[in-house]
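Participant: any chance you could fold what I've pasted below:
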Amino acid sequence: MTPYKLGKRVLQMISAAIILLPISYTHAFEVGINMHVRHYPNSGDYYLKLAKDYGFTSIREDYPWSQVEGPVGKYSLIGNLGKVDSVFSRSQSNFGMSSMLVLAYTNPLYDKNGYPSSEAAIDAFANYAYWTAKRFKGKVKYYEVWNEWLVGTGVRGNKKPPSEEVFFELVKKTALAVKKADPDAIVMTGSLNPLKDKDNAWLDKLLDMGLMQYVDGISVHPYSYRNPDLEMRKPEGNLAGIDVFEKKLQAKVGRTVPIYITEMGFPTHIGDGGISGDLAAQNVIKYTLLAKSRDYIKGIWWYDLIDDGSNPNNREHRFGFVAQNLVAKPAAANLQKIASIASNYQIVNYKQSENGDNIVVLKKGNERATVTWSNRPIKTEGGVINKLKSFSLSKPQPDKVIPLLIQGDTPVNIDSSTPVLKMSNQP
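Facilitator: Purely as a prediction, here's the structure:
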């Protein structure tokens, strides 16, 4: 998941301009979370409540092919899939949260447990998708066809991806099967990194084949925590890169294409790309609001709910919003404070000035919320870096910083990278 460098000239043009979006958005923006319920010790309801309590509106989880079909043509809940099945059955009705079901991964019954490439395997995959969508009709809102095809996630056999024609056929038949079972389902595919040249070239070929005739949107995983361009590691630079991607996508298709950020995260491991828990919390707040300010982005599903391991040096073990002992990390505790605003308020305005000040204005009825922060670079002996301050609710920050979350008539100071929230019943 190493993104390429966005052309600096393009990024500079974007960041130097004043970005102004004076539009009131009406679409429901999802603030979701990825879960691995199959590997968690407690019941599915326990983790649904946990996600709900932190303010997430949606969950994303795998529903692997190999745990549905076996033997050939027979469908059931194999192994520990029952826990996942319960989550998809109950998330909306019992917790008021939508869900995204990932149709993916290999099955040892077909193509030597590798990518489904043969006609028989693709047809079988579509049949599994139909059975699944029919089972969850009216319960699951979103379906994502495969997960990170290009990097071989979940592939047990040969990990070399087959041709674009194979993937197109798989998506086409699967999407038609899901829509047949549940016409109201929202189907997406891609799970590519829009900041990588290789991923963009792959998508271009799929679009030329007519991909958008069969899916409702494109899913992206814009990880950039190891990008050699440090600006691209920040929320502002990352979203600017997605803006470039979206403009190319719109020009290619001839219309606005809904984009779903189905995975994004900032790991807190010790090592290259790892950041502090406080900085991760800063980034999560900023990124969530910046994504919401783009009308073409329909939601973000953060990766992930709970740390996947206990090794502090392993980045894959440190993406969680909650530690393995279920203690909330700063990202969870602070997202909880603005979750209602991110989900229920509408963007009125977003401005990014030439000197790096960011101002996001939201409203709900007569209530207003303004979130501000600075992304101004400072000079050091090694060059120019961004000022990074801790994101804290319990301790006042230096330099007269007002940390999120603050209410009342206190003056807002935007000369800080710490996000500041101002609530008011006046415009």
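
Participant: C-alpha from now on. contacts and neighbour counts both.
Facilitator: OK.

Participant: strands of the stretch 151-300 of the chain, residue ranges please.
Facilitator: Along the stretch 151-300 of the chain, counting by DSSP state E, counting those that start in this stretch, strands occupy 186-192, 217-220, 259-264, 297-302.

Participant: the next helix-or-strand element following the last one vs strand 297-302, what angle?
Facilitator: By that I understand strand 297-302. Using DSSP states H and E, the helix or strand that follows strand 297-302 towards the C-terminus is helix 330-344. Interaxial angle of helix 330-344 relative to strand 297-302 (axes from the mean of the first three to the mean of the last three C-alpha atoms, to 10 degrees): 160 degrees.

Participant: what sits up against helix 330-344?
Facilitator: Residues outside helix 330-344 that contact it (C-alpha atoms under 8 Å, 6 or more residues apart in numbering): 28-31, 53-57, 277-278, 280-282, 284-285, 288-289, 292, 321-322, 362, 364, 369, 391-393, 405.

Participant: of the strands of the stretch 151-300 of the chain, give the one that comes closest to N375.
Facilitator: strand 259-264 (20.4 Å; C-alpha to C-alpha).

Participant: what's the closest one packed up against?
Facilitator: Under the contact definition 3 or more C-alpha pairs under 8 Å, 6 or more residues apart in numbering; DSSP states H and E, strand 259-264 sits against strand 217-220, strand 297-302.

Participant: among the contacts of helix 330-344, name the buried ones.
Facilitator: Among the contacts of helix 330-344, those scoring as buried are 29-31, 54-57, 277-278, 280-282, 284-285, 288-289, 292, 321-322, 362, 369, 391-393, 405 (criterion: 16 or more other C-alpha atoms under 10 Å).

Participant: I have a second one here; can you model it like the first so I can compare?
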Amino acid sequence: MKPVVVSLGVALGLPCMVAGQLPALRLPEGVGVNIHFVTGHERDLDLIAAAGFRWVRMDFTWEAVERLRGEYDWRGYDELTRNLRRRGLRALFILDYSHHLYEESVQTTNPITGRPETNVASPRKPESVEAFARWAAAAAARYARQGVVWEIWNEPNIFFWRPHPNVDDYIRLARATCRAIRAAEPQAAIIAPGISGFDPPFMERFLASGILEYLDGVSVHPYRFRRPPESAAAEYRQLRQQVDAHTPAGRAEPIPIVSSEWGWSTDGKDVSPDTQAAFLVRQQLFNLSMGVPLSIWYDWKNDGRDPHEREHNFGVVDADLNPKPAYRAVQTLVRELAGYAVAGRFPLERGSDWVLVLTNDAGMTRLAAWSVEPPSTVTLQVEGKPPPEGWRVVAGDGQENRLPATSRGLTLELRALPQYVDLGKGRLLR
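Facilitator: You can find the predicted model right below:
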């Protein structure tokens, strides 16, 4: 038998290097989480850092900064940026939403209740587009060289663009904002459009506009009710083709895809807390295997206390900061695979069984293994002598075990929650 060489990056034409200030394809550099606060909440930030997250995504709201025309109050975001940097966390700030000083009120429909309501129209007049871009450029200049990634808007293909989605209006805003940011801070990292799902028609029109001349990444929110993260593979491949087809000829490397928001609710209708934990770490691992360098989990904390309300139950901790199983799962992932990058997926008989091979700069190998479907057993042959006490295996909840190597090989029981196997200098054999 020969050691298996697996390389998803070569096979799928995925980027080996990442543009701009986006992280490398290595754990835990691109592990992030979404929050809903600006000032205070230092206990939250302590727990976020202790879990192993490296990024925090948060709305950078226009109306919260520009209180009067042309006057910016940065104090809240100055505090948040300081608090993040103090804990070694990087910011992904979303440049959103509209402003009553520049746009008129419009009638919209609440997407949850179905009731009519009044909101401010998204920037569509020349004056409001110019003002939004001017404010965004000032923000990029103020937080230059602080590792911030700027995302232009949140889900403009659904109700967050008012009064209704309009891809051409969004493109005008995105282009003006990119140009203004590049003029103010040429090294700024910019991603867009942060759309809900993959929405190929919206994305195609957006990419065909020439916007990739300005972007460091293309961001999507691959939500899928109840379905596992691995079910997004075909959509990622289609998006990869779309991005590559519209990438300017002068770009040396493929433009990365960013998963800037993605999660599952434990409301009793979507997933259980244990399944949420499994999906969180599998999302991170699967995204890396697809060449996605930055993955933001939605959400950090339950937004309310109703156990049956979908929007209240996306957190990895509850409303009182008590850890859910997902907290321990991401903590274990980061601890066990820090410094490791996905070398590829080991081929198995069942397509629903996953064994990812990860390596670090020291030439060490670890495995992340799980099953999408009901549990199964796989036996792997390893080149290399195991430690006398057997191979070290850590379950996704942090429990450690030792498995002996027999003549049949290393036998693993694959379950929904990944487990991690330390092969040291060993290598899998096909």
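
Participant: in CSV: the helices and strands packed on strand 259-264 of structure 1, plus mean neighbour count and distance to P161 of structure 1.
Facilitator: Output for these, formatted as CSV (neighbours: other C-alpha atoms under 10 Å; distance: least, C-alpha to C-alpha, whole Å):
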stretch, mean neighbour count, distance to P161 of structure 1
strand 217-220, 24, 18
strand 297-302, 24, 25
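
Participant: what is the strand or helix carrying L412 of structure 2 packed up against?
Facilitator: Using DSSP H and E, L412 of structure 2 sits in strand 410-414. Applying 3+ C-alpha pairs under 8 Å, 6+ apart, we find strand 410-414 of structure 2 packed against strand 365-371, strand 376-383.

Participant: how about 10 Å then?
Facilitator: strand 353-359, strand 365-371, strand 376-383, strand 400-403, strand 419-424 (3 or more C-alpha pairs under 10 Å, 6 or more residues apart in numbering; DSSP states H and E).

Participant: return the distance of the fourth one from the chain's centre.
Facilitator: Using C-alpha atoms, centre = their mean, to the nearest Å, we find the averaged C-alpha position of strand 400-403 of structure 2 to lie 31 Å away from the chain's own average C-alpha position.

Participant: and it, which residues are buried?
Facilitator: Quick answer for strand 400-403 of structure 2 (16+ other C-alpha under 10 Å): L403.

Participant: give me the helices and strands touching that strand, please.
Facilitator: Helices and strands touching strand 400-403 of structure 2, by 3+ C-alpha pairs under 10 Å, 6+ apart, are strand 391-394, strand 410-414, strand 419-424.

Participant: so what's the residue nearest in space to the middle of structure 2 closest to, chain neighbours aside?
Facilitator: Note on structure 2: the residue nearest the mean C-alpha position is S295, at 1.7 Å, using C-alpha atoms, centre = their mean. Closest residue to S295 of structure 2 apart from its sequence neighbours, by C-alpha to C-alpha, 6 or more residues apart in numbering: S259 at 4.7 Å.

Participant: buried residues in stretch 31-41 of structure 2, which are they?
Facilitator: For stretch 31-41 of structure 2, the buried set under the neighbour-count rule, 16+ other C-alpha under 10 Å, comprises 31-35, 38.

Participant: first-to-last residue distance for that stretch?
Facilitator: 20 Å (C-alpha to C-alpha, to the nearest Å).

Participant: what do you get for stretch 94-104 of structure 1?
Facilitator: End-to-end distance for stretch 94-104 of structure 1, by C-alpha to C-alpha: 26 Å.

Participant: how far off centre is that stretch?
Facilitator: The answer for stretch 94-104 of structure 1 is 14 Å, by C-alpha atoms, centre = their mean.

Participant: state the distance from the residue mapped onto H317 of structure 1 from structure 2 to D320 of structure 2.
Facilitator: Mapped onto structure 2 by TM-score structural alignment, H317 of structure 1 lines up with H312. In this view, H312 of structure 2 and D320 of structure 2 are 12 Å apart by C-alpha to C-alpha.

Participant: higher neighbour count, these two?
Facilitator: H312 (20 against 11; other C-alpha atoms under 10 Å).

Participant: wait, that one sits on R305?
Facilitator: Yes. Here H312 of structure 2 lies in contact with R305, judged by C-alpha atoms under 10 Å, at a distance of 6.4 Å.

Participant: find residues that contact each of those two.
Facilitator: Counting by C-alpha atoms under 10 Å, 6 or more residues apart in numbering, the shared contacts of H312 of structure 2 and R305 are 318-319.

Participant: quick one: end-to-end distance for stretch 201-218 of structure 2.
Facilitator: Start-to-end, stretch 201-218 of structure 2 (C-alpha to C-alpha) is 15 Å.

Participant: sorry, slip of the keys, the one I care about is stretch 305-322 of structure 1.
Facilitator: Counting by C-alpha to C-alpha, you get 6 Å between the two ends of stretch 305-322 of structure 1.

Participant: so for it, what gets flagged as buried?
Facilitator: For stretch 305-322 of structure 1, burial by neighbour count (16+ other C-alpha under 10 Å) applies to 305-308, 314-322.

Participant: which one of those sits closest to T418 of structure 1?
Facilitator: Nearest to T418 of structure 1 among those: F321, at 18.9 Å, using C-alpha to C-alpha.

Participant: including distance to F159 of structure 2, could the helices and strands packed on strand 410-414 of structure 2 go into a markdown table?
Facilitator: Output for those, formatted as a markdown table (distance: least, C-alpha to C-alpha, whole Å):
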| stretch | distance to F159 of structure 2 |
| --- | --- |
| strand 353-359 | 36 |
| strand 365-371 | 36 |
| strand 376-383 | 42 |
| strand 400-403 | 46 |
| strand 419-424 | 39 |
